[in-house]
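*Asks:* Model the following, please.
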Amino acid sequence: MIPQLSLTEILLILVVAMLLFGAGRLPEIGRSLGEGIRNFKRAFSGEEEKVKEVKGQEVKKGEKS
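*Replies:* This is a model prediction of the structure:
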């Protein structure tokens, strides 16, 4: 189970990230992370549609028999 993060913990993580990567690189890292998440969601939803499509074809085959 994923624990809930408080505001203090989130701020601490952001400060550590700024120290590690610098303030100039953080927007670039955020963009890259967001793009990766979007691509993952897009790929995942595409796979769900394929599974539904295959299941629909199996049902149609079963009805014909």
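*Asks:* Please make it C-alpha for all contacts and neighbour counts, starting now.
*Replies:* Fine.
*Asks:* Which strands or helices does the longest helix belonging to the chain pack on?
*Replies:* Ordering each helix of the chain by length in residues (DSSP state H) puts helix 26-64 first. Packing partners of helix 26-64 (3 or more Cα pairs under 8 Å, 6 or more residues apart in numbering; DSSP states H and E): none among the helices and strands.
*Asks:* what distance separates it from the centre of its chain?
*Replies:* Distance, stretch centre to chain centre, for helix 26-64: 11 Å (Cα atoms, centre = their mean, to the nearest Å).
*Asks:* cool, stretch 5-24 as well?
*Replies:* 21 Å.
*Asks:* structure for this one too, so we can compare:
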Amino acid sequence: MTIPLFIGGIGGPELIVIFLLVILLFGADKLPKLARASGEAMGEFQKGREEIEQELEDARTKATESTTTSTDEETVTGDIETETDSETDASPA
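*Replies:* The predicted structure is shown next:
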């Protein structure tokens, strides 16, 4: 039987240990630079995600418009064919 090593979420004591390890690895003077770089990376990721969502929304809108336009064109074409058929039927033979 295997015992799970990680049960539950990350609590206060775990965050303190992680923070102390980061300070030891990078040094206290580099933490602001590291935090700034992480924030910029997260901002770029967010910006890219929003651009992709906008492109998907534009594609959905165009698909809906083209479907509506196709239906309208079929209706107009059907009306023209009906008028042509009725004119042919009405002409004397």
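*Asks:* Overlay the chains and give the TM-score.
*Replies:* After superposition, the two chains reach a TM-score of 0.92 (TM-score structural alignment, normalised by the length of structure 1), with 63 aligned residues with a Cα RMSD of 0.9 Å.
*Asks:* start and end residues in structure 2 for the longest helix of structure 1, please.
*Replies:* Helix 26-64 of structure 1 lines up with residues 31-69 of structure 2 when matched by TM-score structural alignment.
*Asks:* how close does the matching stretch sit to structure 1?
*Replies:* Stretch 31-69 of structure 2: mean distance to aligned residues in structure 1 after superposition is 0.4 Å, counting by mean Cα distance after the TM-score superposition for structure 1.
*Asks:* Quick check: the residue nearest to the spatial centre of structure 2 vs Gln46 of structure 2, distance?
*Replies:* The residue lying closest to the centre of structure 2 (Cα atoms, centre = their mean) is Glu53, at 3.0 Å. When distance is defined by Cα to Cα, to the nearest Å, Glu53 of structure 2 is 11 Å away from Gln46 of structure 2.
*Asks:* contacting residues for the residue nearest to the centre of structure 2?
*Replies:* Residues near Glu53 of structure 2 by Cα atoms under 8 Å, 6 or more residues apart in numbering: none.
*Asks:* Would you mind measuring from it to Ile23 of structure 2?
*Replies:* Glu53 of structure 2 is 37 Å from Ile23 of structure 2, by Cα to Cα.
*Asks:* Ok, Lys33 of structure 2 next?
*Replies:* For Lys33 of structure 2, the distance to Ile23 of structure 2 - Cα to Cα - is 12 Å.
*Asks:* which of these two has more neighbours?
*Replies:* Between Lys33 of structure 2 and Ile23, Ile23 has the larger neighbour count (other Cα atoms under 10 Å), namely 14 against 10.
*Asks:* Which of the helices or strands spans the more buried one?
*Replies:* helix 12-26 (DSSP states H and E).
*Asks:* average distance between that helix and structure 1?
*Replies:* With mean Cα distance after the TM-score superposition for structure 1, helix 12-26 of structure 2 departs from structure 1 by a mean of 0.5 Å once superposed.
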